[in-house]
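K.L.:
Just a sequence and a predicted model for now, questions to come.
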Amino acid sequence: MRRGRRLAVDVGEARIGVASCDPDGVLATPVETVPGRDVPAAQRRLAALVAEYEPIEVIVGLPRSLAGGEGPAAARVRGFAEETARRVAPVPVRLVDERMSTVTAARAMRASGVSAKKGRSRIDQAAAVVILQNALESERASGRPPGQCVEVVV
């Protein structure tokens, strides 16, 4: 397991959830929810978070269908990840499968007594935590960085 903090991002149309982990990669925790409708502003905020947290990588959840296919949402997230990679280089950006992350996060929030209405602003952060925790577990099990690295196109 590589040592170093990571940031994870759950990209939605309206909001972008951000999570981080400790330098040992043990525990993922929520950071903030970034408004997502103004993409350039969201990109600037993410770049500022990367500068603040100094992660070894940024993990972006890639939405896939249950069968593993990619649709319009995945194409949008791939574009977002490519722009993020340009902005935060040389920090690598990795795409990881995020199937069921929002469902898992919503279930956990309901189980802890948070109502859907009150939890709406936090669900994206919770989904980013799920994405990051899964990526950390994947790396721990395989010994390899999770997902696929986004190539920086200049």
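P.N.:
Good, I have the coordinates. Residues are numbered from 1 along each chain as shown.

K.L.:
okay, CA-based contacts and neighbour counts for the rest of this
P.N.:
Fine.

K.L.:
excluding its backbone neighbours, what's nearest residue 88?
P.N.:
residue 47 (5.8 Å; CA to CA, 6 or more residues apart in numbering).

K.L.:
That neighbour: neighbour count?
P.N.:
Neighbourhood size, residue 47 [other CA atoms under 10 Å]: 17.

K.L.:
If we ignore the residues flanking it in sequence, what's nearest residue 22?
P.N.:
Residue 22 sits nearest to residue 5 (CA to CA, 6+ apart), 5.4 Å away.

K.L.:
and here's the other structure:
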Amino acid sequence: MAGDHTGRRLGVDVGSVRVGVALSDPAGVLATPLVTLDHDEAGTDLDRLVALVDEHEVVEVVVGLPRTLAGRDGPAAQTARAYAEALTGRLTVPVVLSDERLTTVTATRTLSDRGVKGRKQRRVIDQAAAVEILQGYLDGRRAARRAEDS
């Protein structure tokens, strides 16, 4: 399985305007919000992600793949795949894609339940979606390891 070793993982939610970023603890158990970057054509968001990987000694980057409910790739999934490819070309750590269906919906609901609404919610929704992507990936890895061990 890719990324079997322990270490911090970075979760990335690629949007057309912003890129949400989450970071795991070193044990790969808990994802927390880190930062929201402006997504731009100049690639400064990619530069910042590379710097974050170095700064936090990240061992793997998980990019959310927004597939349709029918499991197909739409334009957003193509954008995420291209973004992951661009990151792969700049990093020495693995970059993996993880299905992120409904993560933004879940993140929005969670933020609303916590009383975060309107403009404040827009500022953190991308980070919250990145947390959902990364946490789902971490939970899936742990479940797969448990299944292998039994």
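P.N.:
Structure's in. What do you need? All values derive from a computational prediction rather than experimental measurement.

K.L.:
For the residue nearest to residue 88 of the first structure, pull up the helix or strand it's in.
P.N.:
Residue 47 of the first structure belongs to helix 39-53 when assigned by DSSP states H and E.

K.L.:
mean distance, that helix to its aligned residues in the second structure?
P.N.:
With mean CA distance after the TM-score superposition for the first structure, helix 39-53 of the first structure departs from the second structure by a mean of 1.0 Å once superposed.

K.L.:
can you pull out the helices in the second structure?
P.N.:
44-55, 75-88, 103-113, 118-149 (DSSP state H).

K.L.:
need these in JSON lines with distance to residue 96 of the second structure, can you?
P.N.:
JSON lines is the format used below for those (distance: least, CA to CA, whole Å):
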{"stretch": "helix 44-55", "distance to residue 96 of the second structure": "14"}
{"stretch": "helix 75-88", "distance to residue 96 of the second structure": "8"}
{"stretch": "helix 103-113", "distance to residue 96 of the second structure": "17"}
{"stretch": "helix 118-149", "distance to residue 96 of the second structure": "10"}
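
K.L.:
Return the distance of the alignment partner in the second structure of the residue nearest to residue 88 of the first structure relative to residue 123 of the second structure.
P.N.:
Under the alignment (TM-score structural alignment), residue 47 of the first structure pairs with residue 50 of the second structure. Applying CA to CA, to the nearest Å, the value for residue 50 of the second structure to residue 123 of the second structure is 22 Å.
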